[in-house]
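[1] Let's see this in three dimensions:
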Amino acid sequence: MESLRELFKVGVGPSSSHTMGPQRIAKKVMEMYPEAHRFHVDLHGSLALTGKGHLTDYIIEKTFAPIPVTFSFKSDALPFHPNGMIVHVFDELDQEIKAIEVYSIGGGSILFKGDMEETPVEVYPQNTMDEILKYVDEKGISLYDYVLEYEGEDFDHYLSDILEAMFFSVENGLKKEGIIHGKLKLKRVAKSMYQQAQNTRREADRERLFISSYAYAVAEENADGGQIVTAPTCGASGIMPAILYYCHKQLHIEKKDLIKALAIGGLFGNVVKKNATISGADGGCQAEVGTACAMAAATMAWIYELNNSLIEYAAEMGLEHNLGLTCDPVGGYVQIPCIERNGYGSLRALDAAMLAKQLGYLRKNKVSFDAIVRVMKETGKDLSSAYKETSLGGLAKEFGL
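    Sure, this is the predicted structure:
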């Protein structure tokens, strides 16, 4: 598996695959062809169908500036992944220098094909959760020690920066009011939810409102192009910060411990990324919100001081009960149903950790995390393309703009 640095990235919304990935692609092409006089980009599949709402053409044009760029939007997908594009590079005589086939494969990760293809750097020799749990059990180390063993002792500094970036996105989102950009004219509600939580007497309602307001704050920031952390993607970026911020503010967990919890959650996200997908265009929203819910459930289970088996149980529940979740953004914007799903996903993560804590000592879970990852991958394959970030089905079709 790759480093968790490739999973947790600080960037801007609204989409890791449609905004962050294309931005990285444009920067890489600029570095390789500084002599280019113009570009033409063929956006394919999901990048074409929801690119306008996700600001794909905008971010590419902004990154290539001042060199001019034109676009073609083609609904057919390229062979490797639904988020594909071909970048045509032209010289001063307007002759094509190169046609580059490249993919944005989720979480801001990119993959060039052909002679520009790069081999991902593998940091972890274990690729499944079963392998990881067996390794730490045999060595008698914690999951956090396992992360540091392969990431390096200074990795806690990176995680500290990631945690601060997550908290920044929560606090920034809680301050803002107004309308999120785009045709939906969606009102920001995180600040009002937070104030409502403060004025709610019933403790159970208050706690859940706090968590929801934190998730909404980040998801609204993401939808409006603000700074967030991919966890594992932009579209699901509110779930992990909501749980971590709740643990810090309401449960008074110190940041040094939250860094460890963040690493544990990241491991489960990494396993999904390695063995299935974290791209909504490839696997539906189960790959994004489902994975984020599993990560946050594992995080919360670690905070509850559960053993590794029960942490796995919590993560498995977090993913299992999001199976089949469709990616059908209305108008191509990462707003409806995406923002609400971040709030709902954070509450599901809390519930999964609580259930693992209560049920795990009564009976052994019969479904492993690796098994549910395999099921999620197969479910994603079976989903119609209309429900995989194309805005051709589901809510997007019902409320088409």
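
[2] From now on I want contacts and neighbour counts done on CA atoms only, so please keep to that.
    OK.

[3] Residue 218 and residue 169, how far apart?
    Counting by CA to CA, to the nearest Å, the gap from residue 218 to residue 169 is 5 Å.

[4] quick one: which of those two has more around it?
    Under the criterion of other CA atoms under 10 Å, the comparison of residue 218 against residue 169 puts residue 218 first, with 38 against 26.

[5] Would you agree the more buried one is in contact with residue 168?
    No. Between residue 218 and residue 168 there is no contact under CA atoms under 8 Å: 9.1 Å.

[6] here's the other one to compare against:
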Amino acid sequence: MAISVFDLFKVGIGPSSSHTGGPMAAAHKFARGLHQDGLLEKVTRVEAILYGSLGLTGKGHGSDKAVLLGLSGDKPELVDVDTVDERLAAMRSSGTVTLYGVHEIPFVVGEHLVFERKLSLPHHPNGMRFTAYADDTVLREKVYYSVGGGFVVDENATGADRIKPDDTVLPYAFTTAQELLAHCAETGLSISGLMMENEKAFGRTEEEIRTRLLHLWAVMAECVRRGTSREGVLPGGLKVRRRAHQLYRRLQSEADGTDPLRAMDWVSLFALAVNEENAAGGRIVTAPTNGAAGIVPAVLSYYMRFLPGAGEDGVIRFLLTAGAIGVLFKENASISGAEVG
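    Purely as a prediction, here's the structure:
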């Protein structure tokens, strides 16, 4: 199974890669499939049922919002986060959704979107079933699983935590750290250099890889900027106030001093800024999940702000190396935290 760094680091929205990004991607896939197969105009209604962990905790993670946006044709990496609330309010007020941005149908959360809290689908806790009808005739039914990190698979490519296998032949395939380090020793390549060669096997030039990695960093940096500049209360019933802006002003006003832990204050601040943006449904980069999304941009933000000689080459090396570590986790464990008791 070939895993790209761009499978692990993806632009999306908060607050959850598995409960927000995954359902949005699944709903988008379903609507796009109807459009591509010429079925869209025949649809009179769509039903979506979220099972297991999605049924139990999906509402708090915005899964209902994600399904509405996905059916409308939005993708996690492209949706305009600044207009989401306004658009969702309009959909709920009208009781409709414009399927794939083309065909308006009735859609009411609670009637056409159901959180099934007592049942789970067989292959993974994050299961979804979408059904499109022409009056009482089923036009299409699809089951998807959100397996963590924004990965979505259909029922024909499932398992405990599988992604759809990619049969790309990598020059330096590895599934363990021992194999990774052995490749480096044999070739003289650094981990980032080895990952660059593997990325080229997916049909990308080095220039394309660098451009895409720097785009990921630009999204991360903007997320940190927004997180450190915004104030107010985060969504949800707990009324949690944002703290990153106040901490940012305080750190800026303090003398550098000689405190060896000051670096950790800044790294923690940057991570908090991303986490607050994630909680607010903002634009983030899954790294490799929304829950862990603050770590990579926090380290990179400190590097770019404080370390002499920091630059784009260092950012690219860091992301490629982090991607290698992500591959090891994805190959050997789960990056989905969903549990159903």
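
[7] hang on, the earlier thing: overlap of the contact sets of residue 218 and residue 169 of structure 1?
    Common neighbours of residue 218 of structure 1 and residue 169, using CA atoms under 8 Å, 6 or more residues apart in numbering, are residue 228.

[8] In structure 2, what residue corresponds to residue 181 of structure 1?
    By TM-score structural alignment, residue 181 of structure 1 lines up with residue 235 in structure 2.

[9] Then residue 54 of structure 1?
    When structure 2 is aligned by TM-score structural alignment, the residue opposite residue 54 of structure 1 is residue 61.

[10] Spit out the contact partners of its match.
    By CA under 8 Å, 6+ apart, the contact set of residue 61 of structure 2 is 15-16, 19-20.

[11] The lengthiest strand in structure 2 vs structure 1 - mean distance after superposition?
    Ordering each strand of structure 2 by length in residues (DSSP state E) puts strand 137-148 first. For strand 137-148 of structure 2, the mean deviation from structure 1 after alignment is 1.3 Å (mean CA distance after the TM-score superposition for structure 1).

[12] how about that strand, which residues of structure 1 does it hit?
    Using TM-score structural alignment, strand 137-148 of structure 2 pairs with 95-106 in structure 1.

[13] Report the distance from that stretch to the chain centre.
    Counting by CA atoms, centre = their mean, to the nearest Å, stretch 95-106 of structure 1 is centred 24 Å from the centre of its parent chain.

[14] So the match of residue 54 of structure 1 belongs to a helix, correct?
    No. The assignment for residue 61 of structure 2, made by DSSP: H, G, I helix; E, B strand; the rest coil, is coil rather than a helix.

[15] which residue ranges form the strands in structure 2?
    10-13, 45-50, 96-99, 103-106, 113-115, 127-134, 137-148, 151-154, 283-286.

[16] Can you list the buried residues in the fourth one?
    Of the residues in strand 103-106 of structure 2, those buried by neighbour count under the rule 16 or more other CA atoms under 10 Å are 104-106.

[17] ok, and what's touching that strand?
    When contacts are defined by CA under 8 Å, 6+ apart, strand 103-106 of structure 2 is touched by residues 40-41, 43-45, 95-99.

[18] ok, those residues vs residue 249 of structure 2, which is closest?
    Closest to residue 249 of structure 2 out of the contacts of strand 103-106 of structure 2 is residue 97 (42.3 Å), distances taken as CA to CA.

[19] Please tell me how far that closest one sits from residue 335 of structure 2.
    Per CA to CA, residue 97 of structure 2 is found 32 Å from residue 335 of structure 2.

[20] And residue 32 of structure 2, by the same measure?
    From residue 32 of structure 2 across to residue 335 of structure 2, the span is 27 Å (CA to CA).

[21] what about those two, which has more around it?
    When residue 32 of structure 2 and residue 335 are compared for neighbours, residue 335 comes out ahead with 22 against 19, by other CA under 10 Å.

[22] Translate that one into the numbering of structure 1.
    Using TM-score structural alignment, the partner of residue 335 of structure 2 in structure 1 is residue 278.

[23] still on that earlier bit, out of the contacts of residue 61 of structure 2, which is most surrounded?
    Compared across the contacts of residue 61 of structure 2, residue 19 has the highest neighbour count, 32 neighbours, by other CA under 10 Å.

[24] didn't it look like it was pressed against residue 55?
    No. Residue 19 of structure 2 is beyond contact range of residue 55, at 9.7 Å (criterion: CA under 8 Å).

[25] thinking again about what came up before, now do the match of residue 335 of structure 2 against residue 316 of structure 1, distance only.
    Residue 278 of structure 1 is 15 Å from residue 316 of structure 1, by CA to CA.

[26] do the same with residue 222 of structure 1
    Residue 222 of structure 1 is 26 Å from residue 316 of structure 1, where distance means CA to CA.

[27] Residue 305 of structure 2 - how many residues pack around it?
    Residue 305 of structure 2: 11 neighbours (other CA under 10 Å).

[28] How much space separates it from residue 241 of structure 2?
    According to CA to CA, residue 305 of structure 2 and residue 241 of structure 2 sit 26 Å apart.

[29] mind listing the helices for the stretch 201-341 of structure 2?
    206-229, 244-253, 262-279, 295-306, 312-332 (DSSP state H, counting those that start in this stretch).

[30] Please name whichever of these is nearest to residue 51 of structure 2.
    Residue 51 of structure 2 lies closest, by CA to CA, to one member of those: helix 262-279, at 22.3 Å.
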